[in-house]
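Q: Structure of the sequence below:
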Amino acid sequence: MGLIRDLMAQPGVLAAGEYSYRGDRFSYEGNLTREMARMASIMCRATHMGVHMECDILGVFCPGCGLVPSRGWAVRGPRFSVCVMANFFCILENRDGVMNAVLKCMHESLDEVAIDMV
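A: Here you go, the predicted model:
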């Protein structure tokens, strides 16, 4: 997939991948073992489904607030961050500008992707 390669070309990206919405398939590139990538794809899918549900609930209480439909999520730890949009994930270093570049790349590539399968 072109997006995975585009993400891997970004400075500070450690791994990038894609998971199926059903949770039975994934692909990835980067500095992860296959088992680590499998666990990352499961975690990203499960978290994405939870975030999607929570945004839908919030959207009921604040119609037009801009949370619905949810397109993705990001979480930042002490050294690394994870960004997910549609069914793609990216694991990156916490350095200045890295997350902005990754989110821009994902947004530009996935802006037109249907998210109704989430």
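Q: hey, let's count contacts and neighbours off CA atoms from now on
A: Will do.
Q: what about residue 22, neighbour count?
A: 9 (other C-alpha atoms under 10 Å).
Q: and the gap between it and residue 87?
A: 10 Å (C-alpha to C-alpha, to the nearest Å).
Q: do the same with residue 101
A: Distance from residue 101 to residue 87, by C-alpha to C-alpha: 18 Å.
Q: check contacts around the most centrally placed residue in the chain.
A: Of all residues in the chain, the one closest to the mean position by C-alpha atoms, centre = their mean is residue 84, 0.9 Å from it. Residue 84 is in contact with 44, 48, 72-74, 90, counting by C-alpha atoms under 8 Å, 6 or more residues apart in numbering.
Q: List only those of those residues flagged as buried.
A: Buried residues within these, counting neighbours by 16 or more other C-alpha atoms under 10 Å: 44, 48, 72-74, 90.
Q: what's the most distant pair in the residues you listed?
A: Greatest spacing in the buried ones among the contacts of residue 84, by C-alpha to C-alpha: 48 and 90 (13.1 Å).
Q: Which strand or helix spans the residue nearest to the centre of the chain?
A: Taking DSSP states H and E as the definition, residue 84 sits inside strand 80-85.
Q: one more, for comparison:
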Amino acid sequence: MSVYSELAVMEGVIAAGEYAYRGDRYNFKGQLSEEMARMASIMCRATTMSTHMQADILCANSDNCPFESAHGWIVMGPQFTVCVMANVFCFVQNEPGVLNRIFERMRDKLMDADEMV
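A: Model prediction:
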């Protein structure tokens, strides 16, 4: 079973998916329309690339860089949170404890992943 499939069935997950860094392919499961999943994949890819670039710039200008390469990112909105690690995204309901469980699973499965899973 893929990581995004495992995430999609966890309590509090709205949808989960994976995307290609080329931006032309994605897979998802959950409560998103095909068009919303396509847009989510594009947004996650663009934000991931920006996050990597910013971490690289900070390290390039520092003799003692406090960062390893970026592994992912999280953004919280009023209704849900988006978590991304490697090329896997997860939309999570903002309920107590949900984000911690989801992020722990993503970290366990994806922390040592290459750019693509």
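Q: Just want to know which of residue 101 and residue 87 of structure 1 has more residues nearby.
A: residue 87 (22 against 15).
Q: ok, back up a step: which ones among the contacts of residue 84 of structure 1 are found in helices?
A: 44, 48 (DSSP state H).
Q: Make CSV out of the contacts of residue 84 of structure 1 and add distance to residue 60 of structure 1.
A: As requested, the contacts of residue 84 of structure 1 are exported to CSV (distance: C-alpha to C-alpha, whole Å):
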residue, distance to residue 60 of structure 1
44, 24
48, 19
72, 18
73, 19
74, 22
90, 30
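Q: and which of the contacts of residue 84 of structure 1 is nearest residue 11 of structure 1?
A: Nearest to residue 11 of structure 1 among those, with distances taken as C-alpha to C-alpha, is residue 90, at 12.1 Å.
Q: Assess the claim that that closest one and residue 19 are in contact.
A: No: in this structure residue 90 of structure 1 lies outside contact range of residue 19 using C-alpha atoms under 8 Å: 11.3 Å.
Q: can you pull out the helices in structure 2?
A: 3-8, 34-60, 98-110.
Q: Mind reading off the mean deviation between the shortest one and structure 1?
A: Superposed on structure 1, helix 3-8 of structure 2 shows a mean distance to its aligned partners of 1.2 Å (mean C-alpha distance after the TM-score superposition for structure 1).
Q: could you say what helices and strands that helix packs with?
A: Under the contact criterion of 3 or more C-alpha pairs under 8 Å, 6 or more residues apart in numbering; DSSP states H and E, helix 3-8 of structure 2 touches strand 13-19, strand 26-30, strand 88-93, helix 98-110.
Q: hey, which of these is tucked in deepest?
A: strand 88-93 (a mean of 26; mean count of other C-alpha atoms under 10 Å).
Q: other SSEs contacting it?
A: Looks like strand 88-93 of structure 2 contacts helix 3-8, strand 13-19, strand 80-85, helix 98-110 (3+ C-alpha pairs under 8 Å, 6+ apart).
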